[in-house]
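1. Structure for this input, please:
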Amino acid sequence: MKIIHLCLSCFYIDNYRYQENELVREHVADGHEVLVVASTESYVDNLTLGYVAADEYMGSDGAKVIRLPYVGPVPFFLKKKLRMHPGVANILKDFSPDVIMFHGLCGWELLTVAQYKRANPHVRLYVDSHEDANNSAVGKLSQVLHRYYYRPIIRRALPWIDKVLCISLETIEFCKRQYAIPMQDMEFFPLGGYIADDVTYQSHRTEGRAALNLQEDQTVFLQSGKFDSKKKLIESLTAFTATHSEKLRFLIVGRVHESIEQQVAQFSSADPRIQYLGWKTADELYRLLCAVDVYVQPGSQSATMQMSICARCPVVIADVPSHEPFVKGNGWKVSNQEQLSNAFASIEKDPSVLSGMSQRSLEIAYDLLEYRRMAKRLLV
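-> Next comes the predicted model:
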């Protein structure tokens, strides 16, 4: 089949393991002809979101990538919000896809693909949504854009969309309220991950623990991300340092914002069980998650949570609606410091409970998060 992934309302970043990358990679692996059409938004120097030059090249996920510039008679800060791009209709016509996956509801080119679907009703058109009340229509300009620009576009395109695929339960609610999308037109389609087979998993685990000089009887926690106060790393470290067992370890992976850098350093110097590993690539992080025993995320949401479940980790994560499908006998949902501390204390008291929770995470991963299965969903 011919499949086109349009990443014009979101970023597309080579050499990463975001949803867009994984779905493209799976479609290529299955032998389909795949094209990615993306905006110029990407990581610059592999560090921060920025903008690269328009280009055509073979992407790291195995598909040709066409990066299109933003256009329009307005300043750039508005162009990147309006999300108009040249030549999309011609690209669709020339490629003649069987399936269109439009990543991100909010952008002008949704009208272009809807028009193409209207003229070619046999084509399957899916649109995914990552929007929710935490990340969209928050500021004044954003509220205006969502109400008077994105919403009318979505409403006009909706009759030609086969399904709006929402990454979370909060996204479903937001789309229903903000854009008046009927429930029957939406489907839960979470961010997923790669699930290693038993041999590969055990290899990652053995090699990772050996590299970190971790003993088999040690229980290892890991928290990752770009750490600011919203990630609640300080709260995690406070709860961890209230434990006393020398068989517990806490690994920090990512970048620490200067606003909490000094506090993190104080925790690390005061407790030798805490180790800061710095930034890791997605593949390195996945192997680390296979090596540790518990993934911790009591603050703002991150796709690493899904990755950790695919790596068979029990979890200690924030008690928010979007996490509801992912914590069912495989960890703890926490909403305050007391609950977070109690989770650490429970694990310290009886780490043997983690074995069954690990197996449960694996089951949840196969049920909800396997990108191979999710990629096939887009073909029907």
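2. hey, let's count contacts and neighbours off CA atoms from now on
-> Will do.
3. what are the ranges of the strands in the stretch 1-150 of the chain?
-> Taking DSSP state E, counting those that start in this stretch as the test, the strands found in the stretch 1-150 of the chain are 2-7, 33-38, 41-44, 48-51, 55-58, 64-67, 99-103, 124-129.
4. Quick check: Pro182 touching Lys176?
-> Yes: if you go by CA atoms under 8 Å, Pro182 and Lys176 touch, sitting 6.3 Å apart.
5. what's stretch 183-193 in contact with?
-> 19, 22, 162-169, 172, 176, 303, 306-307, 310, 365, 368-371, 374 (CA atoms under 8 Å, 6 or more residues apart in numbering).
6. and if you look at stretch 156-173?
-> Contacting residues not belonging to stretch 156-173 are listed as 110-111, 114-115, 117-118, 124-133, 181, 183, 185-191, 321-322 [CA under 8 Å, 6+ apart].
7. so who does the residue nearest in space to the middle of the chain touch?
-> For the chain, Ala303 is the residue whose C-alpha lies nearest the centre (CA atoms, centre = their mean; 3.3 Å). Ala303 makes contact with Leu191, according to CA under 8 Å, 6+ apart.
8. for comparison, sequence B:
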Amino acid sequence: MKVAHLCLSCFYIDDYRYQENELVREHVESGHDVLVLASTETYRDNMTLGYIAPGRYMGTDGAIVHRLEYSGIGPFFLKKKLRVHSQVSALLNQFQPDVIMFHGLCGWELITAAHYKSLHPEVLLYVDSHEDANNSGVSRLANLLHRYYYRPIIQRALPWIDKVLCISLETMDFCRSKYGIPDEMMEFFPLGGFIADDTTYAKLRSKTREALGLGSHQTVFLQSGKLDVKKRLVDSLKAFSSTTSENFVFLIIGRLHASIEDEVGYLSSKDSRIRHLGWKTADELYEFLCAADVYVQPGSQSATMQMSLCARCPVMIADVPSHQPFVEGNGWKTSSVEDQIAAFDAVEKNPAILDEMSIRSFEIASKLLDYRRMAARLLS
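-> Model (predicted):
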């Protein structure tokens, strides 16, 4: 089959393991002919969003990528919000896809994709949504765009969309209230990950723990991401430092924002069990997650949480609606430092509870988060 991934309402980043990358990679590995149409927005220096030159090249996920510049009149800051790209229609007509996966509801080219579907009704058109009340429409300009620009576009395209795939329950609420999308048009389609088989998992776990000098008796907690105030790493370290077990280790993976760097440094210097490993690639991070015993994420949401479940980690994560499907007998939902302290205490008193929780995380991941299954879903 011919599958077109349109990453024009979101960034597409080579060498990463975001949803867009994983679905493209799975479709390529399954033998399909895959095309990626992407904006010029990407990460620069693995840290901050920026823009690169338009062009065509073979992407790291195995598909041809067309980077398209923003079209239209007006200043750049507005054009990158309107998300108009003049070449999309011509490229779709040239490629003639059987399936279009449009990543992100909010952009003008959704109309182009819907128009192509109207001319080719046999084509499957799926649109995913990552928007929710926490990350969309929070500023005055963004709210105006969502109400008077994105919503009319979505409503115009809706008759031609087969399903709106929502990454969380909060996203479904947002799509319902902000864009007027009916429930029967939406489907839960969470961010996923790679799920290693038993042999691969055991090898990765053993290799990484050995490289870290960790014994089987040690319990490893891990927190990662672009670590700013919202990630609440400082709270995690304060709660962790309330424990006394010499068998506990807390790994920090990622770059520290300047706003927390001093406090994290101070807390780490007081507790030799805390190790900051710096930034790691997505593949390296997965190996560290396989080596970990508990993934910690008490603050803002991150796709690493789903990756941690795929690596069989019990979780200690924020008590928010979007996490509801992912914590069921495999960890703790926390709202405060006190909640985290209670979770750390529970592990300190009985580390063996993590064995059953790990099995449960694997079961949840296998059911909800396997990108191989999710990629196949888009073809039917």
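9. Quick one, which of the contacts of stretch 183-193 of the first structure are buried?
-> With neighbours counted by 16 or more other CA atoms under 10 Å, the contacts of stretch 183-193 of the first structure contain buried members at 19, 22, 163-169, 172, 306-307, 310, 365, 368-371, 374.
10. Filter those down to the ones in strands?
-> If you go by DSSP state E, those have 163-166 in strands.
11. dump the residue contacts of the closest residue to Ala345 of the first structure other than its chain neighbours.
-> Of all residues not flanking Ala345 of the first structure in the chain, Thr243 sits nearest, at 6.5 Å (CA to CA, 6 or more residues apart in numbering). By CA under 8 Å, 6+ apart, the contact list for Thr243 of the first structure reads 344-345, 348.
12. who wins for most neighbours among the residues you listed?
-> Greatest neighbour count in those, by other CA atoms under 10 Å, goes to Phe344: 23 neighbours.
13. list the contacts for that one?
-> 239-240, 243.
14. Which one of the residues you listed is nearest to Leu222 of the first structure?
-> Phe240 (11.1 Å; CA to CA).
15. packing partners for the helix or strand where that closest one lies?
-> Using DSSP states H and E, Phe240 of the first structure sits within helix 233-241. Applying 3 or more CA pairs under 8 Å, 6 or more residues apart in numbering; DSSP states H and E, we find helix 233-241 of the first structure packed against helix 258-270, helix 337-349.
16. can you put those in CSV and add distance to His27 of the first structure?
-> Formatted as CSV, those follow (distance: least, CA to CA, whole Å):
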stretch, distance to His27 of the first structure
helix 258-270, 40
helix 337-349, 40
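17. Okay, helices next: where are they in the stretch 251-380 of the first structure?
-> 258-270, 282-291, 304-310, 337-349, 353-364, 371-377 (DSSP state H, counting those that start in this stretch).
18. Need the winner for burial among those.
-> helix 304-310 (a mean of 27; mean count of other CA atoms under 10 Å).
19. That one packs against which elements?
-> Helices and strands touching helix 304-310 of the first structure, as assessed by 3+ CA pairs under 8 Å, 6+ apart, comprise helix 282-291, strand 294-297, strand 315-318, helix 353-364.
20. Which of those sits closest to Gln223 of the first structure?
-> Checking these against Gln223 of the first structure by CA to CA gives strand 294-297 as the closest, at 5.0 Å.
21. Quick one: average offset of that closest one versus the second structure, please.
-> Mean deviation of strand 294-297 of the first structure relative to the second structure after superposition (mean CA distance after the TM-score superposition for the first structure): 0.2 Å.
22. Contacts for that strand next, please.
-> 219-224, 231-232, 236, 289, 305, 308, 313-318.
23. can you check stretch 129-139 of the second structure too?
-> Under the criterion CA under 8 Å, 6+ apart, residues 103-105, 142-146, 164-168, 170-175 lie in contact with stretch 129-139 of the second structure.
24. next one: stretch 100-118 of the second structure
-> If you take CA under 8 Å, 6+ apart as the criterion, stretch 100-118 of the second structure is touched by 3-10, 20, 81-85, 88-89, 92, 123-131, 146, 150, 153-154, 156-158, 160-161, 378.
25. try 7 Å
-> Defining contact as CA atoms under 7 Å, 6 or more residues apart in numbering, one finds that stretch 100-118 of the second structure is touched by 3-7, 9-10, 82-84, 89, 123-130, 150, 153-154, 157, 160-161.
26. Now that Gly299 of the second structure has come up, it's in contact with Lys231, right?
-> Yes: using CA atoms under 7 Å, Gly299 of the second structure is in contact with Lys231, at 4.2 Å.
27. Could I get the buried residue list for stretch 107-122 of the first structure?
-> Neighbour counts over stretch 107-122 of the first structure (16+ other CA under 10 Å) mark 107-117 as buried.
28. Among the contacts of stretch 129-139 of the second structure, which lie within helices?
-> The helices, defined by DSSP state H, take in 142-145, 170-175 from those.
29. quick revisit: apply the buried test to the contacts of stretch 156-173 of the first structure and list what passes.
-> Buried among the contacts of stretch 156-173 of the first structure by 16+ other CA under 10 Å: 110-111, 114-115, 117, 124-132, 181, 186-191, 322.
30. Number of residues surrounding the nearest residue to Ala38 of the second structure once chain neighbours are set aside?
-> The shortest distance from Ala38 of the second structure to any non-neighbouring residue, by CA to CA, 6+ apart, is to Cys7 (4.5 Å). Using other CA under 10 Å, the number of residues around Cys7 of the second structure comes to 22.
31. could the helices of the stretch 251-380 of the first structure go into TSV alongside distance to Gln202 of the first structure?
-> TSV is the format used below for the helices of the stretch 251-380 of the first structure (distance: least, CA to CA, whole Å):
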stretch	distance to Gln202 of the first structure
helix 258-270	29
helix 282-291	8
helix 304-310	14
helix 337-349	22
helix 353-364	13
helix 371-377	21
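32. and Glu33 of the first structure, which of these is closest to it?
-> Across the helices of the stretch 251-380 of the first structure, Glu33 of the first structure has its closest neighbour in helix 371-377 (13.6 Å, CA to CA).
33. Give me the contacts around the closest one.
-> Here helix 371-377 of the first structure has contacts from 22-23, 26-27, 192-194, using CA under 7 Å, 6+ apart.
34. can you redo the residues you listed as CSV with distance to Gly62 of the first structure?
-> Output for the contacts of helix 371-377 of the first structure, formatted as CSV (distance: CA to CA, whole Å):
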residue, distance to Gly62 of the first structure
Glu22, 11
Leu23, 11
Glu26, 10
His27, 9
Gly192, 19
Gly193, 18
Tyr194, 17
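35. Selection in ChimeraX covering whichever of the residues you listed are buried, please.
-> Buried members of the contacts of helix 371-377 of the first structure, defined by 16+ other CA under 10 Å, are picked up in ChimeraX with:
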select :22,23,26,27,192,193,194
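36. Alright, that wraps it up for me.
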